[in-house]
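>>> Below is the structure, and that's it, no one-letter string:
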């Protein structure tokens, strides 16, 4: 009997003893560098993807990302350039690192955000879990819909999200998105400006088309209200998504075909615009004047669209351009050897130079010589003459850096927390960075001129 009691006690002790086990592994970032303070980034280096329908019986495979999106990679490299510039500046105390994810598809983007929030380190002791390695802020995304998706979740953890391109006015709701910031104004201003632009040219009878997500629906609702106040009449309003059912697109095209207005205000991404104008061109529906939102009006990828002739003469507003000294040199010095764990950099290199790297499975191309360089390559990636949203990425990094710098240099007794206390610099939490971001204001040098900046809700 005593032996049975002892065995029961041992089993009971084992059952109640806390054990730390990983339930899964976080996906590795595409680009990363260690630092005292880590910034996360979520971009879409490849548009379009293939994925399987989940069975909910096994872990689903990650989606297969497809087409190369150079603009997004340029955003990510601008983030890296700004971080390196800050780390070399003795006026800044923070030593910044980064974890940048290449995410295609909404599910993958949300997973990337959760990986940055969890930040679980590789080594976990069976009885003593390591501390989470959480990113202090997340930069991205370029589109409003995915940003809405993960910014709402990150707000619950008080992790700052700073976007350079997500313009949906819905993101200004501080109850839903308490930790969201951006370095670009909301669409509320753009929608009103587009209405005034249409009125300025005397186009008082127009059609309206948007995509079906928050960006398109909210932006178009604001435009229609402003247009009516300006005395502009809306003949029709249609919406579709690039990935939606084909009959939605057909309905839009049929509406345009039978309408009497020749001016179309298009509030959508470049993907929907490409699909729309391609189908309009295929059906020989031309002589249209498009007025566009900033999401597509300057997108270089549309120059390759089959329906690009329909886009000739399109009008719209964009953010002002700027210059970032040193960025071009940084972009031209990029080489796969700098990012040995990045599959995307390898794919980009093979695409640009039409060759195969040694570790590539692509046997249809000649082997890269090893002397390839971007120094003499003229492409959108190396072109820094039209830095608009790219400059917003640059400003996003500096906004976080200034917030962390102010936090680190806080004087005890004059701090913003309980009884004038400051944050523990050895254990900074995202919510503390969030507090400092609320009031951050800084200046940047732009070709000899100093510009003052703050960030928007």
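Happy to help now that I have it. Please read these numbers as outputs of a predicted model, since none were measured by experiment. Residues are numbered from 1 along each chain as shown.
>>> switch to C-alpha atoms for all contacts and neighbour counts from now on
Will do.
>>> For the stretch 251-400 of the chain, which segments are assigned as strands?
For the stretch 251-400 of the chain, the strands defined by DSSP state E, counting those that start in this stretch occupy 263-267, 289-292, 315-316, 355-356, 366-367.
>>> Of those strands, flag the one that's most buried.
Of all those, strand 263-267 has the most neighbours on average by mean count of other CA atoms under 10 Å, namely a mean of 25.
>>> Put this next to the first one:
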């Protein structure tokens, strides 16, 4: 009965006492590894790909297992070496021995359940929740694989609250921390490297790319995530490929599937391919390589996620990976050192015969899957002959995650044990104190673990239970001897949860040979040059645009500008529309040709007016000067002189004083001149009316009437100007947009109403003078200036009537020139028709300048 009872297990939590030795006697599968200890760290570590044919149950199914390719043995070595170091460390978990229980799942999801149930069982039977004899406590489970593998393990382990540390890249977007609170990730968030890929593409301006993902949940989620990130960054996906995991005879992928998906690689514009690799899809790489090399020449830049960088070295010894020469990928940043040689020197070759044979291409006498070229293993192989490629695999970035995962569990368990024990306490006492310790109790300590690894890397988790770490950007370089090397060419640093910083050493990157070490371009169309902007035709992707020139007044400095930048008001765009040039401040200056001509004309009239005034002063007692009130003649000549001089206020850079004086000064002075002309005309009429006996106009004769006309004519205009200055005075103004290349500096007249009021009053005086003179034109010539005044007023009216539309139709200095020309032309009319005939008689015909001659002419007409 006793032997029979030994085959039964007691319920979990019940411990049988006695001398019976309930050691772990359950038969282990091939490629599983176990070593006893006070506490166990279990692991589901896929290391080889296998084919599972249908079983007919006539022999042990395990014997029908056909491993196809060995890989990832360094993952197992990382766990063994870490546990070996911890057990030898007297500072970490003193008096406690860690064991391991490692399972191979052959990258098969259906094997995961068997491993999960087995690690939760004890004794001979695979029955969880039962305990037979003295059981080694399970602390945590280290697991790798894709999301589905993680999900299956997490679903089972979450029931028992067993901490689960995942070293692979599980898609963090597919789950929430609240769903599996006992899960921890030894790899940083994938979204960081996703944003790093975007930064990489933007850095090299690769805007037209292709993307390939496996037809799995992880691949689909990656594609959706990248589509969103690319859309936000202006990157276009020319083609996206979902590679189906379709196998024939368990392994061979249908060739036409790859050919149909990769036909667009011949597209010359697409030089960058983004590839998402997880544990399952990496199996496709050999098949992809063999097919791609037959049909498509190398020459594309492959950009991959971090997991590809972990796994690609597995294929070094099996396939030529020159097709991926120049590829870029991410690996977790670390200063790791390979310590695998120390591990092998301490471990038994018989225990790890599969690893040993894989290292040295040798086999033992009972090795069943040997290559014909392999030799028999010696008792102790020389580790110094291992290739550098193999040693690189022995401590890859993913292996380093596993190595740290073991230390994370050990440090968390040590932190939990510290309050319960001391260094001097016996091992039996420690085990008694922790007899009721369960794996779920380690969880809270795992969340707060924080330590420096043996390579001085800081290891800790964030609030979501995910490792905080940065990435290195590595460049894959292949050599003719079918070896390969990964060279660090940059790094990716996570600054915040939503932002990363990319640092790239472009000179260190080796590009595919087809680019002849010139940075590849991957765009839908040539870049727009400076001076152009992008415009996306309707119905086209945003990366397929046409280039159109920038409009006048706008520029674009950088290539592929989305919009043209508008130049500031004081600048204009050059011919190429790639630079803003400062506008020239334009005003009527004394130095330009137009200014010089007007100055010369003004000076000429001033000199002529002064000469006429001198002539009239020297001959002031002659009849022709005394006729028609010589005082009015002097006032008129002085007014004409001052009016000509006032034109200088309109030339030169406008300033506040000149703007205030130019219009008001001219208006008052010219009003005095026209008032004097009006007074002279009225005087002529009154003189002839007063000569008739008893005429009532005799009482208006005299100087007072003339003075009154001049005074009221000028005082009204002066009043208009005073109101103008008091309400809205003129001021200097910069007109920015009236000319493309010039800024007009001019005087703003302030109130347009007051400006045209002053101009209108001068027009009233001029018109009145013209009408009066026209009516008096037939009076006797000896005393008659009316006909000369008529012609002069006709000129003045014509000038100022044409001035208004011309003034309004011009801008800038030409508007000022029009007013100066009008001033000088009207003054010329006054001098030419009123004073030149008199000067002619005074200077050239003095015999006509007598009272008899004047009276004779009067009698002739009288």
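Here it is on my side, so go on. Everything numeric in this text was worked out from a predicted model, so none of it was measured.
>>> Any idea what the TM-score comes out to?
Superposed pair, TM-score by TM-score structural alignment, normalised by the length of the first structure: 0.79. Supporting alignment: 415 aligned residues with a CA RMSD of 3.5 Å.
>>> Any chance of a markdown table for the strands of the stretch 251-400 of the first structure, columns distance to residue 235 of the first structure?
Below are the strands of the stretch 251-400 of the first structure laid out as a markdown table (distance: least, CA to CA, whole Å):
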| stretch | distance to residue 235 of the first structure |
| --- | --- |
| strand 263-267 | 10 |
| strand 289-292 | 15 |
| strand 315-316 | 19 |
| strand 355-356 | 52 |
| strand 366-367 | 55 |
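>>> which stretch among those comes nearest residue 85 of the first structure?
Closest of the strands of the stretch 251-400 of the first structure to residue 85 of the first structure is strand 355-356, at 32.2 Å (criterion: CA to CA).
>>> Would you mind pulling up the elements that that closest one packs against?
strand 366-367 (3 or more CA pairs under 8 Å, 6 or more residues apart in numbering; DSSP states H and E).
>>> Give me the residues contacting the strand it packs on.
Strand 366-367 of the first structure is contacted by residues 354-358 when judged by CA atoms under 8 Å, 6 or more residues apart in numbering.
>>> and with 10 Å instead?
350, 353-358, 360 (CA atoms under 10 Å, 6 or more residues apart in numbering).
>>> got those as TSV, with distance to residue 240 of the first structure columns?
Putting the contacts of strand 366-367 of the first structure into TSV (distance: CA to CA, whole Å) gives the following:
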residue	distance to residue 240 of the first structure
350	35
353	37
354	36
355	39
356	39
357	40
358	43
360	38
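>>> Residue 230 of the second structure belongs to a strand?
No. The assignment for residue 230 of the second structure, made by DSSP: H, G, I helix; E, B strand; the rest coil, is helix rather than a strand.
>>> Now which residue in the first structure aligns to it?
Taking TM-score structural alignment for the superposition, residue 230 of the second structure sits opposite residue 227 in the first structure.
>>> List the residues that contact that match.
191-199, 204, 206, 221, 233-234 are the contacts of residue 227 of the first structure under CA under 10 Å, 6+ apart.
>>> my guess is residue 139 of the second structure contacts residue 163, does it?
Yes. In terms of CA atoms under 10 Å, residue 139 of the second structure counts as a neighbour of residue 163; the distance is 7.4 Å.
>>> any idea how far residue 412 of the first structure lies from residue 403 of the first structure?
Applying CA to CA, to the nearest Å, the value for residue 412 of the first structure to residue 403 of the first structure is 17 Å.
>>> More neighbours: those two, which one.
residue 403 (22 against 13; other CA atoms under 10 Å).
>>> For that one, which three-state class applies?
Per three-state DSSP, residue 403 of the first structure ends up helix.
>>> coming back round to it: overlap in contacts of residue 139 and residue 163 of the second structure?
Common contacts of residue 139 of the second structure and residue 163 (CA under 10 Å, 6+ apart): 409, 439-443.
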